[in-house]
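K.L.:
pasting the sequence and the predicted model now:
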Amino acid sequence: MPRRHPRRQAPARRVGAEAGEARFDLTGGVLLGLGAGLALFGITQAQVAGLAAPSCWGSLVVAVVAVALFGWRTVRVAHPFVPPALFANRAYRSAVAVAFLAMVVNLGGLVFVPLLVVDVNGLTPGAGALVMIPAGIAVALVSPLIGRLADRIGTRPLVLAGLAVVGVFALFLSTFTGGGSVVPAGAGIFGLSVGFIFVLTPLISAAAGALPDGQAGAGIGILQGAQFLGAGTGPALFGVLVTARQQSGGDAVNPLYAGHAGAAYSDVFLAMAAVTVLALAVAFRMRPATQGA
């Protein structure tokens, strides 16, 4: 009689183990999304209903709890939604922080320059949108050149130069907009948009080059998430500032601003310049080794 061999069960158990290792941390993702979403909602409610409104402080409290639970879970589960090893890399940490701060300023400019020319200069919304067209054309023309520049001089110098341009034009907007002409507003958003492109494109390359192959996919996903979070945070925070300054009716904080009607917008653009200075301080910590990545 032929000898019968028992079945081997090890491969099935191995497949099960690999499936367990590949599990997606849905709970961690929900906690992070809940914290970020409620934080943004609470900030916008501060603008609409005030800080004392339950919809404002309640959302912010729940957001803090959700983020705290997310951090607690991240360091305790085997495969967290955001791998902690990513943030052990100094260059990557800097890239994520700069991406967030730069997007705060960029989206703030894209939102509040049109509001400025409509609210202060008296343009219609359609005419106000025309102020943004030169900036969009410039970005489309400059973008293809940035990759070649990064290959020649490295990513870090481009990021620093781009942030410097963003800061200068944010200060320009704070100083010269709100008068009888919309030309300063158009020139300001032109420079701010071009400077932002010089930041973002090399930053993605720097972040990808700073990570091992096994972490690059997750790392770029988190970097893009930081951009989206900055895109929501900027208009929300600056909207609260505009509302507060319009209600107070005081003069602009910037002593170089000569107008009065647009003082609230001057303060918003000055705040954008301050955020850019913070981003520059973080970008200086990016290791030169990320250049040419």
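P.N.:
Now that the structure is in, tell me what you want to look at.
K.L.:
okay, CA-based contacts and neighbour counts for the rest of this
P.N.:
Noted.
K.L.:
against Phe284, how distant is Ile153?
P.N.:
Distance, Ile153 to Phe284, by Cα to Cα, to the nearest Å: 16 Å.
K.L.:
could you do Ala78 as well?
P.N.:
34 Å.
K.L.:
one more structure, for comparison:
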Amino acid sequence: MTSNAMQLSEEYSLTKPEQKKIIFLMCSVLLFSVMNGTMFMIAVPDIAASFSLLPSEVSWVVTGYIIIYAIGALMYGKLADIYPLKTLLTIGLSLFAAGSLFGFFAPTFPLVILARLIQAAGASSILALAFIVPSRYFPQERGRMLGIISSTMAFASGVGPVIGGFVAGALNWQYLFLISAFVMFTIPFFRVWMPEEEKRRGRVDIPGAVFIALAVASLILFITLFVWWYIVISIVFFSLFAWRIFNSDIPFIHPDLFRNAPFRTTIVAGFFAIMTMMGTMFIMPLLLSEVNHLNTLLIGLTLFPGAMAAAFMGRWVGALTDKQGSKQVIYIAFGLMITGFFLISTFTGSSAWVISMVLIITFIAFPFIQTSTANLISTVLPRNEIGVGMGIYNLFNFMSGAFSGAIIGKILDYESGVKLNPFSIAQGHGISYSNVFIGFIVVTILNGCLFYFSFRRMKV
């Protein structure tokens, strides 16, 4: 065990029942946090119909949420290095519940958007702190706990569209807000079960936080809207942020963090891996709708077995990470991703049940890559930088999802009659979908080579 792990285990000597309570609570609220995003993606057409909105207008239900969620994940990560997790979770869950209740009663579209922004400001705390809790409270079983966290995320991503489609169809899209409001009932349990912590030394560099928040927001707006002046604004604020961290006594992110080669390599590898995984989750509903002609409910049911498989694999993946090490599990994840992408590319156009079975391989790669990269980051960073390091990790994951959605959307605008996969049975526009997954394979192979040679050179 590392010195960091020994120090943490001595500071928080939790019993097995206490550990189970904490991880159960974190997974419960993480389920609501992740589902909240996927449920509303399904409900976007219904919201547009309710307020007679154009697609560009209603898209802010998703875009606004993503921007605040991504920024919040970074901010809460930084705050976790200074303030007690119990305090941050109480604030975050309160905002999440308040935004949910406000959204349920919101009579106009601008108030719906405001409710979504409040939700995101609170829900992002759950994502950020869920990856910090295992490192802080379970150092000896960090991999196993991260596996449970990752499998919960995979399960929530898969079950969200099913629940969202059912609730929006059977009741109304407003009731999706009400589902998320149930997190308020977990706050008293967090107050009682989470360990007591003292505020650590340090404070937040407010100008630096503002610069990075505006830079990230502008970049996401550029990615999702393709308005060129957003990228100019983003470059300006990233430049100001870079200047600030080198000229402040208390930088928001210490420059030495970016000089940590293993951290940089893991962030880059995670970015491209999650980009292809999120791209798969983005593309599959489109593929199943356009090629297989399925409705929303059947699309959700087709994705559900993969999500369940990922959920069941999480605990085992975490134990494997603790036993074999993060790097070995990352290589396994790359292998699963390549295999899954090739099979999806090959069987695009097949019956929905065939696609559903093939997707299982790709979905189970999610806890492999998420658990191993998060665990590796927590081992290569000093204790006082794990929070902000995880914040950067989560931010890059969100950015990768935004990038993949924007790039894939543009690629699918064009027809392709050339099959990059000679074994593919795809026809018509299905060929474009098949080719995208071949592109994912190329990205994964290059990513794997970069990760392998980088770590071999560093000898970590």
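P.N.:
Yep, that arrived. On a predicted model such as this, the values are computed, not experimentally measured, just so you know.
K.L.:
quick one: the helices in structure 1?
P.N.:
For structure 1, the helices defined by DSSP state H occupy 10-21, 26-48, 54-74, 90-119, 125-130, 133-153, 155-176, 183-209, 213-248, 263-283.
K.L.:
compared with structure 2, how much does the shortest one deviate?
P.N.:
Spelled out, that is helix 125-130 of structure 1. With the two structures superposed, helix 125-130 of structure 1 lies on average 1.0 Å from its match in structure 2, counting by mean Cα distance after the TM-score superposition for structure 1.
K.L.:
how far off centre is that helix?
P.N.:
25 Å (Cα atoms, centre = their mean, to the nearest Å).
K.L.:
which elements pack onto that helix?
P.N.:
When contacts are defined as 3 or more Cα pairs under 8 Å, 6 or more residues apart in numbering; DSSP states H and E, helix 125-130 of structure 1 packs onto helix 90-119.
K.L.:
how about the helix it packs on, which residues are buried there?
P.N.:
By neighbour count on 16 or more other Cα atoms under 10 Å, the buried set for helix 90-119 of structure 1 is 91-110, 112-119.
K.L.:
what of stretch 439-452 of structure 2?
P.N.:
Phe440, Ile441, Val443, Thr444, Asn447, Gly448, Phe451, Tyr452.
K.L.:
ok, stretch 330-338 of structure 2 next?
P.N.:
Going by neighbour count (16+ other Cα under 10 Å), the buried part of stretch 330-338 of structure 2 is Ile330, Tyr331, Ala333, Phe334, Gly335, Leu336, Met337, Ile338.
K.L.:
now do the same contact list for the closest residue to Asn36 of structure 2 other than its chain neighbours.
P.N.:
Nearest non-adjacent residue to Asn36 of structure 2, counting by Cα to Cα, 6 or more residues apart in numbering: Ser180, 6.6 Å away. Contact analysis of Ser180 of structure 2 by Cα atoms under 8 Å, 6 or more residues apart in numbering lists Phe32, Ser33, Asn36, Phe96, Ala97, Ser100.
K.L.:
if you rank those by neighbours, which is first?
P.N.:
Among the contacts of Ser180 of structure 2, Phe96 has the most neighbours (other Cα atoms under 10 Å), with 32 neighbours.
K.L.:
pretty sure that residue sits against Ala123.
P.N.:
Yes: at 5.4 Å, Phe96 of structure 2 and Ala123 qualify as touching, with contact defined as Cα atoms under 8 Å.
K.L.:
quick one: average offset of stretch 360-380 of structure 2 versus structure 1, please.
P.N.:
For stretch 360-380 of structure 2, the mean distance to aligned residues of structure 1 following superposition is 1.2 Å (mean Cα distance after the TM-score superposition for structure 1).
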